[in-house]
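**Q** coords please:
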Amino acid sequence: MPATFVVVPQWQGSGSSRALRLSDGAEAIRGDLPASSTRVVEVPLEAGDELGSGLPRLGSLQLVRDRTLAVLADVDDWALTIGGDCGVALAAVDHALERTGGDVAVIWFDAHPDLNTLESSPSAAFSGMVLRTLLGDGIGPLVPATPLAAGRLVLAGVRSSDEGEDEFVSATAIRQLTVDDLADPAALVAAVEATGAGSVYVHIDLDVLDPGELLGLSDPVPFGVTPAALVAGVRALKGRFGLAGASIAGFSPASPDEASDDLPTILRIIGALTAS
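**A** Okay, the predicted model is just below:
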């Protein structure tokens, strides 16, 4: 069965002053996807209200989450969700948890762990709270009915975190793989095997890559993963586990020319995720 792509050009989860570039990035990727197997989630134009929660743009974030879940509910198999900011993974991981009855490990490829709460976040941007929300510790309307268990999570390629995130990782003993670890696909497979899960969800924030490999990153962090290592890791995971879902986020090109330069790398990653 051909892969289904769900494009969610959400920007409201970002704290960047250039957040709208994330919407442009999602649309740029969409232009290279097969139209017949691509579905688009409508994202409101407005930023959205915090609805008394303290979380900026909560109204829009909740609306997009609900719309994405509705689209995913009509997909017969797993889907590749394309953002936008990392907040698009909220609905996609929630959907994978429901589909598998929780029997899924989440591999979070990201330069940042996205494990802040509203209280610990320096920016109050939801993109830095997505994973913590999926673990059940977030703004009530956004927390999944069946949260992800910390023992089913593997952080991969993280190299920039806040103090509150470091404390949480230490307290929960969440599994981590460094950039050097990711040079060996077997280490990635072993980390997922240690979770005991029968399937895997792969989330890729493109800033896990080294900035020298991709121009369109809104929050680049030096010394990242190479595209070759990332692709090899994805292929190894697919060779060992069933794929319960996947997401790619964080493409923030400054111009159409920059997007064109980066798209071959992104399409290579998409190809690894969707290959039979």
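**Q** contacts and neighbour counts: CA atoms only from here.
**A** Fine.
**Q** residue ranges of the helices in the stretch 1-150 of the chain, please?
**A** All helices of the stretch 1-150 of the chain, identified by DSSP state H, counting those that start in this stretch, fall at 20-30, 58-73, 89-100, 130-134.
**Q** what about the helices in the stretch 151-276 of the chain?
**A** All helices of the stretch 151-276 of the chain, identified by DSSP H, counting those that start in this stretch, fall at 163-172, 185-193, 227-240, 256-274.
**Q** make a markdown table out of the ones you listed and add mean neighbour count and distance to L58.
**A** Formatted as a markdown table, the helices of the stretch 151-276 of the chain follow (neighbours: other CA atoms under 10 Å; distance: least, CA to CA, whole Å):
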| stretch | mean neighbour count | distance to L58 |
| --- | --- | --- |
| helix 163-172 | 13 | 21 |
| helix 185-193 | 18 | 32 |
| helix 227-240 | 18 | 32 |
| helix 256-274 | 16 | 29 |
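**Q** another sequence for comparison is provided below:
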Amino acid sequence: MWSRDLDVLVPTWQGADDLRVREGATALAALTTPGSQRVTVPVPGGGSAPEGGVRHRAAVFNAYHAQTEVLARHRPQRLLTLGGDCTVEVASVAHLAGRYAKRLFVLWIDAHGDLNTPASSPSGTAHGMPLRLLLDGDVDGALPDAHCLSPGQVALAGVRDLDPAEVEYVRRHDLTLLDAPRLGVHPARLAELPPPGAAVYVHLDLDVLDPSAFPAVAVPTPGGLTAATLTRSLTALRAHHQVVGVGITEYVPQLAHDQQVLNEALGTLGLTGARISGRGFVNRGWPGSTTPGDR
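**A** Below you'll find the model as predicted:
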């Protein structure tokens, strides 16, 4: 088992503008063995008007501040974050950056780069912006603590769907990128990305998996990893590095899926005491769900 000080459940949906992911945090919590302490962050339940090119901007910022307050109160050195959408990673990574400074290295395991700004985003959804916030901060300074990473502290893995502005950002800042095809051929290369002695944060958006293996995500994206590739890469990573944080996001448990795929990934990360077989939830036409869109 992976030992940590705190689990935070952050049932946000506003960053994805998709009510279905709200249930993902609770479902993930039911599948994982609790750490020393488990807290549900009191995030807003409703949405808010678009503002500054971002859907539900005020609600997203309110959730960030609520999560930041929980982390400041508990001061974890090892942290599990169960979302919700990918915006939950901003507060968690920023907190651990305060603990580990330049030793922190973030593996962004995701189909998407999440490197957009409000101006560059095709959709205006905030879950396509968290890594850019961590690298550059908020354009109007509303989240002063979010800017905590340098390009050398980040690697993107499994990525296969970047918007043009994100491609330019990766090129201009020379970000390390291990795309899905290359990772599929050499899963152990994930362990080669963090430098020796790094304190590693693993961001795992479940859409890094190919939809044929795991379709229960907010933005299913073809060309992804097989379940075997994901488990092999995570096994290699944990064998060679100190993992101080894990964030898992964008799970839509209402959609039919093979739950064993998720159980295998959670088990590889040391988050379950035993692997459970069985099928996932059946799509019930969740009330209020929106159609997944661009990031």
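**Q** Provide the TM-score value for the superposition.
**A** TM-score of the superposed chains, computed with TM-score structural alignment, normalised by the length of the first structure, equals 0.88; 266 aligned residues with a CA RMSD of 2.2 Å.
**Q** thinking again about what came up before, S121 of the first structure: which of the helices of the stretch 151-276 of the first structure is closest?
**A** helix 163-172 (7.9 Å; CA to CA).
**Q** average offset between the closest one and the second structure?
**A** By mean CA distance after the TM-score superposition for the first structure, the fitted helix 163-172 of the first structure averages 0.7 Å away from its aligned residues in the second structure.
**Q** give me the residues contacting that helix.
**A** P113, D114, L115, N116, S120, S121, A150 (CA atoms under 8 Å, 6 or more residues apart in numbering).
**Q** which of these ranks first by neighbour count?
**A** N116 (29 neighbours; other CA atoms under 10 Å).
**Q** next up, the contacts around it.
**A** G128, M129, R132, D162, G164, E165 are the contacts of N116 of the first structure under CA under 8 Å, 6+ apart.
**Q** kindly recompute the last result at 6 Å.
**A** Residues counted as contacts of N116 of the first structure (CA atoms under 6 Å, 6 or more residues apart in numbering) are G128, M129, E165.
**Q** got it, and D161 of the second structure?
**A** H112.
**Q** distance-wise, check it relative to L177 of the second structure.
**A** Distance of D161 of the second structure to L177 of the second structure, given as CA to CA, to the nearest Å: 12 Å.
**Q** about what we covered before: pull the most distant pair out of the contacts of helix 163-172 of the first structure.
**A** Pairwise over the contacts of helix 163-172 of the first structure, using CA to CA, the maximum falls at S121 and A150, 19.6 Å.
**Q** what's the nearest residue to S60 of the first structure if we skip its chain neighbours?
**A** In space, and not counting its chain neighbours, S60 of the first structure is closest to G48: 4.7 Å by CA to CA, 6 or more residues apart in numbering.
**Q** ok, that neighbour - contacts?
**A** Shown in contact with G48 of the first structure (CA under 6 Å, 6+ apart): R57, G59, S60.
**Q** if I look at the first one, how far off is T274 of the first structure?
**A** Between R57 of the first structure and T274 of the first structure the distance is 32 Å, computed by CA to CA.
**Q** equivalent analysis for A229 of the first structure, please.
**A** Taken as CA to CA, the span from A229 of the first structure to T274 of the first structure is 17 Å.
**Q** then T100 of the first structure?
**A** As judged by CA to CA, T100 of the first structure and T274 of the first structure stand 19 Å apart.
**Q** what's the answer for E50 of the first structure, then?
**A** 36 Å.
**Q** for I204 of the first structure, same thing?
**A** According to CA to CA, I204 of the first structure stands 14 Å off from T274 of the first structure.
**Q** hang on, the earlier thing: okay, the helices of the stretch 151-276 of the first structure in JSON lines with distance to T81 of the first structure next?
**A** Below are those laid out as JSON lines (distance: least, CA to CA, whole Å):
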{"stretch": "helix 163-172", "distance to T81 of the first structure": "25"}
{"stretch": "helix 185-193", "distance to T81 of the first structure": "21"}
{"stretch": "helix 227-240", "distance to T81 of the first structure": "16"}
{"stretch": "helix 256-274", "distance to T81 of the first structure": "11"}
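**Q** to A35 of the first structure, which of these lies closest?
**A** Here helix 256-274 is closest among the helices of the stretch 151-276 of the first structure (CA to CA), at 15.1 Å.
**Q** the inter-axis angle of the closest one versus helix 227-240?
**A** For helix 256-274 of the first structure against helix 227-240, the angle by axes from the mean of the first three to the mean of the last three CA atoms, to 10 degrees is 30 degrees.
**Q** so what's T265 of the first structure closest to, chain neighbours aside?
**A** Spatial nearest neighbour of T265 of the first structure, chain neighbours left out: P227 (7.0 Å); criterion: CA to CA, 6+ apart.
**Q** try H56 of the second structure
**A** That would be S48: by CA to CA, 6+ apart, it lies 4.4 Å from H56 of the second structure.
**Q** for V54 of the second structure, see how far away that neighbour is.
**A** 10 Å.
**Q** again, but for V159 of the second structure
**A** In this view, V159 of the second structure and V54 of the second structure are 23 Å apart by CA to CA.
**Q** contacting residues for the closest residue to G136 of the first structure other than its chain neighbours?
**A** Closest residue in space to G136 of the first structure, ignoring its immediate chain neighbours: P147 at 5.1 Å, by CA to CA, 6+ apart. Residues counted as contacts of P147 of the first structure (CA under 6 Å, 6+ apart) are L134, L135, G136.
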